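Enquirer: Need coordinates for the below:
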Amino acid sequence: MKNYIWVIVLLVLSINANAQQNVLSKSEAIALALEQNFDIKFAENTVEIADNNQGVLNTGFLPTLTGSAGATYNRDDSTIEFPGQVDENGIPRPNFEINKAEAQRYNAGLNLNYILFDGLGRRYNYKRLKEQYQLTELQARETIQNTILQLLSIYFEVARLSENEFAQKEALEVSKDRIKRAEYAFEYGQNTQLDVLNAEVDVTNDSIILLNTQRLLKNTKRDLNVVLNQEVTNLYEVDTLITFIPMLELQAMVDDVSINNLALLQTERNLSINEYDVKVSKSGYLPVIGLTGSYGWNLNQSAASAFFPGVNNSTLNLNLSAGLT
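Expert: Alright, predicted model coming up:
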């Protein structure tokens, strides 16, 4: 007998455990939304782009180095005629032929440009990108907050409809029991047929209300899956236990609204960005000082001609200059 009781206890515990596994808690729903929601993923990617843009490599502080190289090859066959010309013996001068005359040209160069001063435009642009990154972070936080707010609104709506469904089922059972009592009372002459009909009308109304509540509950659960980026066929059970925040904590949140309100913080960042935009524009009134350097190598190998022998010419060139605009 004792073994039988333990088997029943274990069976009940296992059933309760399996039932609890399908319950989606508020913390689990928030964690799932932070991981799967598309709006949050998009916001995170935007923050990553802004983080890349705020780097020093994107502000023009580094010099520009370019390299170039080239090669040219020529091969010519030519015939040079001397019409009307004779040599010292009075014999007409023969034609001069040059076959497979080859010429090569090679060049390579490096050019270095660096702006020493550009009217502080780079500096203000760098600070602007920093502010833009902070603004993007605030926008991402706002997206996360709005998503969590939407999630919890739907979550609590599922909880409310779940409780309503349970209450409507209880009301329907009470109405069905009322029909039985009304029928028994009618049979024993305690009431009229009108009371029975009224009880049947109440059952019909309660059934309709229950069906509408179940329909709304299924639709709301689908909305919950959309926010969580889950299959719409997943029908989660939610935690219907709600803990209210004490008024003292609410007052503390109201007191910190100027510090934590994202709309105000974003406005401050936008104002800073606009100020830096104005400063970048004003930097155009100031001069630009730049340095330019180049180093080049050239090799020219020319073929022999009728009057000149072939030559090899090699040149190294170094150039440094400064400019003021």
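Enquirer: C-alpha only now, for contacts and for neighbours.
Expert: Will do.
Enquirer: Can you point out the buried residues in stretch 271-281?
Expert: Ile273, Tyr276, Asp277, Lys279, Val280 (16 or more other CA atoms under 10 Å).
Enquirer: Strands of the stretch 101-250 of the chain, residue ranges please.
Expert: Under the criterion DSSP state E, counting those that start in this stretch, the stretch 101-250 of the chain contains strands at 237-238.
Enquirer: Dump the buried residues of stretch 271-281 to TSV, plus secondary structure.
Expert: TSV is the format used below for the buried residues of stretch 271-281 (DSSP: H, G, I helix; E, B strand; the rest coil):
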residue	secondary structure
Ile273	helix
Tyr276	helix
Asp277	helix
Lys279	helix
Val280	helix
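Enquirer: Out of those, which is nearest to Leu250?
Expert: Leu250 lies nearest to Ile273 out of these, by CA to CA, at 32.8 Å.
Enquirer: Skipping adjacent residues, who's closest to the closest one in space?
Expert: Spatially, and ignoring its direct neighbours in sequence, Ile273 is nearest to Arg128 (5.4 Å; CA to CA, 6 or more residues apart in numbering).
Enquirer: separation between that neighbour and Tyr114?
Expert: Distance, Arg128 to Tyr114, using CA to CA, to the nearest Å: 22 Å.
Enquirer: Kindly report the same for Leu271.
Expert: For Leu271 relative to Tyr114 (CA to CA), the value is 31 Å.
Enquirer: same thing with Asn18?
Expert: Distance from Asn18 to Tyr114, by CA to CA: 69 Å.
Enquirer: who's more crowded, the two?
Expert: Tyr114 (17 against 11; other CA atoms under 10 Å).
Enquirer: which ones are touching Asn300?
Expert: Ala103, Gln104, Arg105, Tyr106, Val311, Asn312, Asn313, Ser314 (CA atoms under 8 Å, 6 or more residues apart in numbering).
Enquirer: compare with the first, here's sequence two:
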Amino acid sequence: MKSSRFLIKFILLINIGLLINNNGFSQEIIGLEKALSMTLKENVDIKIKTNELEQIRNYEKVGVLGALPRIILNGSASSLNGNSSLEFATDNFPSIENERTESKSINGNIGISYNVFNGLGSIYTFQKLKKQRDLKSIELLIQIEQVLLKTAKEYFDIAYLQENYKIVKELLSISKERYNRIKVLNEFGNASNLDLLNAEIDLNKDSINLMNVEFELLDAKNQLNITLNRDILYDFKVDDKVEINRNLSYSDLNRETQNNNNNILLGQYIIDVSKKDKKINTLSILPNIDISVQYGYNQIESNTSLVLDQSTLGLTNFINFS
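Expert: I've put the predicted structure just below:
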């Protein structure tokens, strides 16, 4: 009996504390439309999928694929100071033994390089990136659909628990009145101890039910706060007045679902990307042809060479097969 009365007092203190807290701080009331709007703006999973789509769009450029000409700019300079020993193949030139050597070289060129043929790999890679962009777009839509459904479910869970809390709280109030009434009757001998015990048991049961609903409601709010990417302890209420369109047709909805099922489209895009990969791998056996043109300057000076100073200035053409 004493432990039961202690439990009742403890629960009443909790309820009083919650009542004071709710009266002291006004709670934000969120409607379903606002919750869905906040989800689209703040949800972490949607932001991740959006960033992945932006990355694909950044790669979906002709220049990134190497399909545009490349400008080449090179320059170098070197010098050497030391001792050299030279022995020539004929006697027309005297040998050099441990002579002081000074040499320097300067090189610089600018050019342009272009891949003429790579087995159409750039074209198929570009097409693959476009398919990957479409695939990421579908993944983003699917993620948005899933998160919005999750938000709606969590919203209605909170609305249900709010109403359930009101009902259980009213039942607890009735149990308290019944307990107090029977307690007074028991003191005057008009109610038995068994009646008082049953009333106390009902009061304990309703108190525990109220506490369970409070914990469930708190957990449901925490889940929605996580979905909305905000402080998990942020307190609020949801508007339980939601307009429902009662003119919806199941057959029309079912037909639209079949025609616009993003999961089916996702599977098709995955197959398309795999086909492009197969084509790209098949083309790897074909040769690559690169051409380049460079205009450069080259100068070499050396006091131990047959040619003391040599410089060149002009165009150089390259063609490369690989």
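Enquirer: re the thing from before, so the residue nearest to Ile273 of structure 1 sits right up against Tyr276, yeah?
Expert: Yes. Using CA atoms under 8 Å, Arg128 of structure 1 is in contact with Tyr276, at 5.8 Å.
Enquirer: Now whichever residue in structure 1 pairs up with Leu313 of structure 2: which helix or strand?
Expert: Matched to structure 1 by TM-score structural alignment, Leu313 of structure 2 sits across from Leu316. Per DSSP states H and E, Leu316 of structure 1 falls inside strand 311-324.
Enquirer: Which strands or helices does that strand pack on?
Expert: Contact partners of strand 311-324 of structure 1 among helices and strands, from 3 or more CA pairs under 8 Å, 6 or more residues apart in numbering; DSSP states H and E: strand 289-302.
Enquirer: does Ile46 of structure 2 count as helix, strand or coil?
Expert: Assignment for Ile46 of structure 2 (three-state DSSP): helix.
Enquirer: ok, now which ones touch the residue mapped onto Glu60 of structure 2 from structure 1?
Expert: Aligned counterpart of Glu60 of structure 2 in structure 1: Gln54 (TM-score structural alignment). Neighbour list for Gln54 of structure 1: Tyr126, Leu129, Lys130, Tyr133 [criterion: CA under 8 Å, 6+ apart].
Enquirer: Could you report the neighbour count for the third one?
Expert: Using other CA under 10 Å, the number of residues around Lys130 of structure 1 comes to 19.
Enquirer: And the second one, by the same measure?
Expert: Applying the criterion other CA under 10 Å, we find 22 residues in the vicinity of Leu129 of structure 1.
Enquirer: so Lys169 of structure 2 touches Ile208, yeah?
Expert: No. Using CA under 8 Å, Lys169 of structure 2 makes no contact with Ile208, being 10.7 Å away.
Enquirer: Any chance of JSON lines for the buried residues of stretch 271-281 of structure 1, columns distance to Ile289 of structure 1?
Expert: As requested, those are exported to JSON lines (distance: CA to CA, whole Å):
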{"residue": "Ile273", "distance to Ile289 of structure 1": "26"}
{"residue": "Tyr276", "distance to Ile289 of structure 1": "21"}
{"residue": "Asp277", "distance to Ile289 of structure 1": "21"}
{"residue": "Lys279", "distance to Ile289 of structure 1": "18"}
{"residue": "Val280", "distance to Ile289 of structure 1": "16"}
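Enquirer: which residues sit in contact with Pro287 of structure 2?
Expert: Phe117, Asn118, Gly119, Phe321, Ser322.
Enquirer: what sits against the nearest residue to Asn107 of structure 2 once chain neighbours are set aside?
Expert: Spatial nearest neighbour of Asn107 of structure 2, excluding adjacent residues (CA to CA, 6+ apart): Asn298 at 4.5 Å. Contact partners of Asn298 of structure 2, counting by CA under 8 Å, 6+ apart, are Ser105, Ile106, Asn107, Gly108, Ser311, Thr312, Leu313.
Enquirer: run the last query once more with 10 Å
Expert: 75-77, 105-109, 310-314 (CA atoms under 10 Å, 6 or more residues apart in numbering).
Enquirer: Of those residues, grab the buried ones for ChimeraX.
Expert: A single ChimeraX command selects the buried members of the contacts of Asn298 of structure 2 (16+ other CA under 10 Å):
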select :105,107,108,109
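Enquirer: in stretch 191-209 of structure 2, what counts as buried?
Expert: Leu196, Ala199, Glu200, Ile201, Asp202, Leu203, Asn204, Asp206, Ser207, Ile208, Asn209.
Enquirer: Many thanks, have a good one.
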